[in-house]
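J.: the sequence and its predicted three-dimensional model are supplied below.
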Amino acid sequence: MRYRLGVDVGGTFTDVLLIDEDSGDSFRAKTPSTPHDQSVGILTGIEKVCASAGTGLDAIGQVLHGTTVATNAILEGKGSRVGLVTTAGFRQVLQIARSFVPGGLAGWIIWPKPEPLAALEHTVEAIERIGADGSVVTPLDEDDLRQKLRGLRAAGIEALAVALINAYVTSRHEDRIAEIAAEELPGVPVSVSSRVLPELREYERTITTVANGYVQPQVASYLENMGRKIGKKLYVLRSDGGLASAETATANPVSMLLSGPAGGVSGAVWAATRAGFSDLLTFDMGGTSTDVALVQGGVPRIGRETTVGDLTVRSASVDVRTVGAGGGSIAHVPALTRALRVGPQSAGADPGPAAYGKGGAEPTVTDANVVLGYLPSQLAGGEIDLDREAARAAVVRVQDGMGLGSVEAAAAGIVDIVNENMFGALRLVSVQQGYDPRDFALVAFGGAGPLHANALGKLTGAWPVIIPPSPGVLCAYGDATTGLRDEAARTYIRRFSELTDDEVRGLFGELAEQAIATLEAEGVPRADQTLTYQADLRYHGQGFEITVSLDLADFSLAALGAAFDAEHERLFSFLLDKNEHELVSARAAATGPRPHVRTPELPDGGADPAPALRTTTTIYVGGAAAEARVYDRGKLLAGNVVTGPAIVTEMDSTTLVLPGHAATVHPSGSLLIRPVSEA
């Protein structure tokens, strides 16, 4: 088996990348997504990419997949009917939730509180109680529980979540309830909080467990269907950027709510590292939305929470921020304000932008780029022919609504506003986290990212702007070049004065063994695994924690406390010197090796890119028409310097180089865009 297959399903396109593990050669396909059944678009893409490589499905060893099935179930409210078992007295845990309302002052007036994923009528109380020290305060009443579970069966629940008070200390009652549920509710999947999230805070543990049950039947059905159709070993990308087997993903689907965006960040790190950069902002602009993240030292920032729509769960994920700004984002001019707005509504894959010629009539960002002359006549390797007249007719609606003098001015306004929207997202992961974007490179990918990348570089001051090879399918490349990962965590609340260095090392050692065992079961030898450790710390008396990474080989409580102080001061600009440090939770993660894929380098071609020149075209930039050279990226060589205004075309994306800037071709194949004064 010499090929690895990466598959990423987006809201508009499905990207498939086939990698020859021996030569490093890659073959790509981009096909419209099929929201009614994602597997249809995936199988179409697999057939296309295998045909282009001249091989068959039998030569593929593994299929590595970033999927939005769990995400879509949450966003669309189409998950399963979930029953919930809580400790007696805590039946309304989901209804009480947390006292947080999104929005500004008095936001609660207009905020419709979302319905809990498990209805109150499907929530039952188990007569039991575990103490905070793990002792049994009230034994489990099994007869009462069986009667209540039969009531849930009659109500037609499709999944069961079990979340008891203090179950993070000991799982004995939850384990017994799971055994009873298997007898009373045969065939109904059971999610147990002590396995899904063995950490304190009953609401977060409960909502995460319920969310796991809410998406579990759909994810299980989808992955089983995919595995059967493909007939290969299937792995799924986790929200934290690691891989999990289909079986593991089925048991813990809440860990893959941000599976899609995580693949892009992994791919961006791979591309930037090859170009010699380890501190970067990632910018993934697709047809429906834009995802941004920050990477420092080659390691993406991992958050302890995952947010999808109105739902926030405690599950590790790459710290990705999403805005409704993509190639399909619809521009509109409200009659009341006559102020141009772009997004978050999207034309999606069907009907898509007006330029796609599939019946869409609303003006979109893609239509604006067509009007400005930035896009070629075809997209996705000939999959989509662009209708320039339809795009122009759509953007005229914005021109008329605002009373502008030309359709090009309206198109430029659409592009400027969507760029500002994405700039705001980049500020969220940089400036608002205490980082100066000028200290980072900007990696742009996705089908639409390279078209807007140069403008985002100007707004952020992040240079160089890196356009990786095959930017439109980089998420699929991230899926295909990522290693297996598993994590084990435990709440262990102790003040530092109550701990010793050896005790903490032992705690992390136990957690590491759990994570190692999971990967060993997947065939990853212990010697090939990499271990990382994190601790959630706070000052005694605080109500929140800060996650700090640590090196177990050189561990001491004093060093851990100093690392916490440094992070606390960076975030909040002060320390609580008189308060003792307190450990809350410990976490160990085991990661398997990335697959060895040879990466070919481009031969040197000197500075002159003339052999790659295809034609010239007229574009509108800076309020005026300009002649731009159009280059074939497949013919560019290392060292070539493409000076703007210029357009670089390839199968899966188009790159715009603005006047006053130049793109240098790195031997790894990436384009490095800088202002001419710095190039």
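T.: Sure, I can see it. Numbering: from 1, shown residues only.
J.: hey, let's count contacts and neighbours off CA atoms from now on
T.: Fine.
J.: just the helices from the stretch 551-679 of the chain, written as ranges.
T.: 557-572 (DSSP state H, counting those that start in this stretch).
J.: which residue packs closest to Asp141, ignoring adjacent ones?
T.: Excluding the flanking residues, the one nearest Asp141 by C-alpha to C-alpha, 6 or more residues apart in numbering is Ile127, at 5.5 Å.
J.: from what I see, that neighbour and Leu140 are in contact.
T.: Yes: counting by C-alpha atoms under 8 Å, Ile127 does reach Leu140; the two are 5.8 Å apart.
J.: one more to weigh against that first structure:
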Amino acid sequence: MKTIGVDVGGTFTDLVYCDLATGVLDIHKVSTTPDDPSRGVLQGVLELCRASGVSPSEIDHVFHGTTTATNAVLEHRGVTTGMITNDGFRDVLHIGRHQRVQHYSIRQELPWQDRPLVRRRHRKTVAGRLAPPSGEEIVPLDEDAVRAAALELKAEGVSSVAICFLFSYLNTAHEDRARAIVAEVMPDAFVTTSSFVAPQFREFERFTTAALAAFIGPKVREYIARLETALRDAGITGELRIMASNGGVATAGMVAEKPTLTLLSGLAAGVLGGAWIGDLIGRDRLITFDIGGTSADIGIIVDGTFAETDARSSSIAGFPLLSPMIDIHTIGAGGGSIAHLDRGGAFRVGPRSAGAVPGPAAYGRGGTEPTVTDANLVLGRLDADDFLGGGMKLDPEAARTAVAGIAADLGLSLEEAAEGILTVINANMANAIRSRTIQKGIDPRGFALVAFGGAGPLHGAEVAAMLGIAEVIVPPYPGITSAMGLLTTDVKYDATRTQFQISTAVDLDRLNADLDTMQADLATRFAADHIDAAATRFERGGDLRYVGQGYELRVPFPQGPLDAASLAGVWEAFHARHATEYGHAFRDSPIELVNVKVTGIGQIDKLTSLRPVTGGTLSGAVVRRAPCAFRADGSLGTFDTTFYDRRRLPAGERFSGPAIVLQSDSTTVIPPGASAIVEATGSILITLGGAE
């Protein structure tokens, strides 16, 4: 089977071709085309096919991590969206909850109020009411009012509609009927319902998730359709599958129905790729550290398993999101991050980025502001003639001119300013990792840092040193690790139902019936995707809390029908999870089961191994020796540094820093006092402090 993985980043689009039968693997990078990312994707796919000697018609699958949905939310560039809800609940999206991000600030930004997904004039109300606990109808849906609301929205130029009624997670009838009416009145509009997108309780979060789906839905649907058409016109008839935020891939049809599945799509692929690389060399406690041109993305792998976000922390651009997502923390720190003085005169780096256009000054595309990439070039850590394997020339003079400007503002030398840019950005990234580890009771010193992305290997060792981490793993193809992660996963779908039950009085028949129904629904979906039943498996679980608590913790359920004995194990697992998360448990308190969940996994052919390294000798891998600036023992100095060609590095032979390893998709820095060795799988294992 021949597959291609494509990950669209802020600066570059990364691609990997793999023949799963022979293990042949080729990589490629092209500049991202922000105006229409599908152009860059198609260009990269066709160039990669030519370079690999493969006809486009031979490609069986294209796996794609897309930023379309994420960027639409982050940049607040969705479509004009409307909403139809119950009488009296027009302002749920505006009011939110009593919690505030900053409890005592009266000037804080509240995204749902400052940049609403649905303007108030486009929020319409109709009569109709369902009631808990069974979703019984107490006020019939006013279908004429729904039709009138749809006509108003159509006249107002709305192109997407979210239908959000109270208690629709208990009974979808009103939302389903309203959706049918709106689709009849507005046949060209994107129409979705809160019960379809997020069938869970908490109306603010459910309504917001539906509004997000409607806000980005047309853009995602149009992008996927445009890409499918372009691939097909180019002769690629293999199926397009899209990376979802839950760590699996989904079909284009599923993504068109549920566009929120693709929020943080590419970031999830990075965590998968980092976890897979760590597994190849026997490491299962990992911090994935993905630095691109615009952002740094951090994931935590414990015992080979990545964490998922919960209802308290699932969000995008400040908007709550009820959708299964890998727990990823992102900050504005990348190769394109711009160094500047803020209004108070403080030295900052990021979050503003030069992006793909114009890019860092060193790219020679018109950029003039100093960036992290420019600082690395000034310090000698990038090879101006061998950037991207020689595919792109850097302009050292432009980089020096850009950094010289802020050096003058700070009263520093050129090298001191450049090193200061790296120190600040590295400290920002180290602090971000601390927030996901130390502040959650996790000691990062027991982990290995997997550094990837175009800039991850440039900064990984110095960031690890700030955290006391002893090992840094640099994947064989760090710049396209996210694209490789796309080839290591399966098709994955989730189903959720809210079901309030107390541990002291559980209705087992209802509980098992709901789990069986959800599993059957997922099995039907897999069958529609032409995935054989024998290749599917299902995992069950639930969201639990102590009675009286406001938020839940996820706990896995055993396979098969639940009974009193297996439920006792579930309650015990919750106590243990609570103690791990918060440091204590209330074993005498009743437990409330809030949501039941089923995850379906459809196994597909995927990348499972890499060809062993066949490099030459260490001396034969030397490209040149040149001076590079590093801070060591508290002072900035110039060190004679060896530059290596990664393709010629042998496995099993240790070499010491300072050293720079060059390859087509990234550059790896081994600072003074550190050493490195190439593992048999091709990853570079950097050991800090000279320890072996």
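T.: Nice, I can see it. Note that the structure is a prediction, hence the values are computed from the model and not measured.
J.: show me what contacts the residue nearest to Asp141 of the first structure?
T.: By C-alpha atoms under 8 Å, 6 or more residues apart in numbering, the contact set of Ile127 of the first structure is 87-88, 138-141, 144-145.
J.: then Ala632 of the second structure?
T.: Ala632 of the second structure is in contact with Pro672, counting by C-alpha under 8 Å, 6+ apart.
J.: now do it against Gly689 of the second structure, distance only.
T.: Distance of Ala632 of the second structure to Gly689 of the second structure, given as C-alpha to C-alpha, to the nearest Å: 11 Å.
J.: cool, and Ile326 of the second structure?
T.: According to C-alpha to C-alpha, Ile326 of the second structure and Gly689 of the second structure sit 32 Å apart.
J.: for the longest helix seen in the first structure, name the packing helices and strands.
T.: Longest helix in the first structure, counting residues (DSSP state H): helix 202-230. On a contact count with 3 or more C-alpha pairs under 8 Å, 6 or more residues apart in numbering; DSSP states H and E, helix 202-230 of the first structure meets helix 69-75, strand 82-87, helix 93-96, strand 159-162, strand 190-192, helix 193-196, helix 246-251, strand 311-313.
J.: please work out which of these is packed deepest.
T.: With neighbours taken as mean count of other C-alpha atoms under 10 Å, these reach their highest mean count in strand 159-162, at a mean of 28.
J.: so between Ile326 and Gly689 of the second structure, which is more surrounded?
T.: For Ile326 of the second structure versus Gly689, neighbours defined as other C-alpha atoms under 10 Å are more numerous around Ile326 (25 against 15).
J.: ok, now which ones touch the closest residue to Leu231 of the second structure other than its chain neighbours?
T.: Distance criterion C-alpha to C-alpha, 6+ apart; nearest residue to Leu231 of the second structure, sequence neighbours excluded, is Leu42 at 6.7 Å. By C-alpha under 8 Å, 6+ apart, the contact set of Leu42 of the second structure is 227, 230-231.
J.: would you turn these into CSV with neighbour count and distance to Val349 of the second structure?
T.: Shown next, in CSV, are these (neighbours: other C-alpha atoms under 10 Å; distance: C-alpha to C-alpha, whole Å):
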residue, neighbour count, distance to Val349 of the second structure
Leu227, 19, 35
Ala230, 16, 38
Leu231, 23, 39
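J.: quickly name whichever of these is closest to Glu581 of the second structure.
T.: When those are compared for distance to Glu581 of the second structure (C-alpha to C-alpha), Leu227 comes out closest, at 42.6 Å.
J.: quick one: the closest one and Ile242 of the second structure, what's the gap?
T.: 11 Å.
J.: and the longest helix of the first structure with strand 82-87, angle?
T.: Orientation check (axes from the mean of the first three to the mean of the last three C-alpha atoms, to 10 degrees): helix 202-230 of the first structure against strand 82-87 gives 140 degrees.
J.: have a look at how far, on average, helix 202-230 of the first structure is from the second structure.
T.: Once fitted to the second structure, helix 202-230 of the first structure is off its aligned match by 0.6 Å on average (mean C-alpha distance after the TM-score superposition for the first structure).
J.: give the buried residues for that helix.
T.: Neighbour counts over helix 202-230 of the first structure (16 or more other C-alpha atoms under 10 Å) mark 202-220, 222-223, 226-227, 230 as buried.
J.: now do stretch 635-654 of the second structure
T.: Buried, per 16+ other C-alpha under 10 Å, within stretch 635-654 of the second structure: 639, 641-651.
J.: would you turn those residues into TSV with distance to Tyr551 of the second structure?
T.: What follows is those, written out as TSV (distance: C-alpha to C-alpha, whole Å):
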residue	distance to Tyr551 of the second structure
Phe639	53
Thr641	53
Thr642	53
Phe643	52
Tyr644	52
Asp645	52
Arg646	49
Arg647	50
Arg648	53
Leu649	51
Pro650	52
Ala651	49
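J.: tell me which element the aligned partner of Thr366 of the first structure in the second structure is part of?
T.: Aligning on TM-score structural alignment places Thr366 of the first structure opposite Thr373 in the second structure. For Thr373 of the second structure, the host element (DSSP states H and E) is helix 372-378.
J.: quick check: next helix or strand after that helix?
T.: Proceeding N to C from helix 372-378 of the second structure, the next assigned helix or strand is helix 396-410, under DSSP H and E.
J.: quick one: the next helix or strand after that next one aligns where in the first structure?
T.: Tracing the chain past helix 396-410 of the second structure, the next element assigned as helix or strand by DSSP H and E is helix 414-436. The aligned range for helix 414-436 of the second structure in the first structure is 407-429, by TM-score structural alignment.
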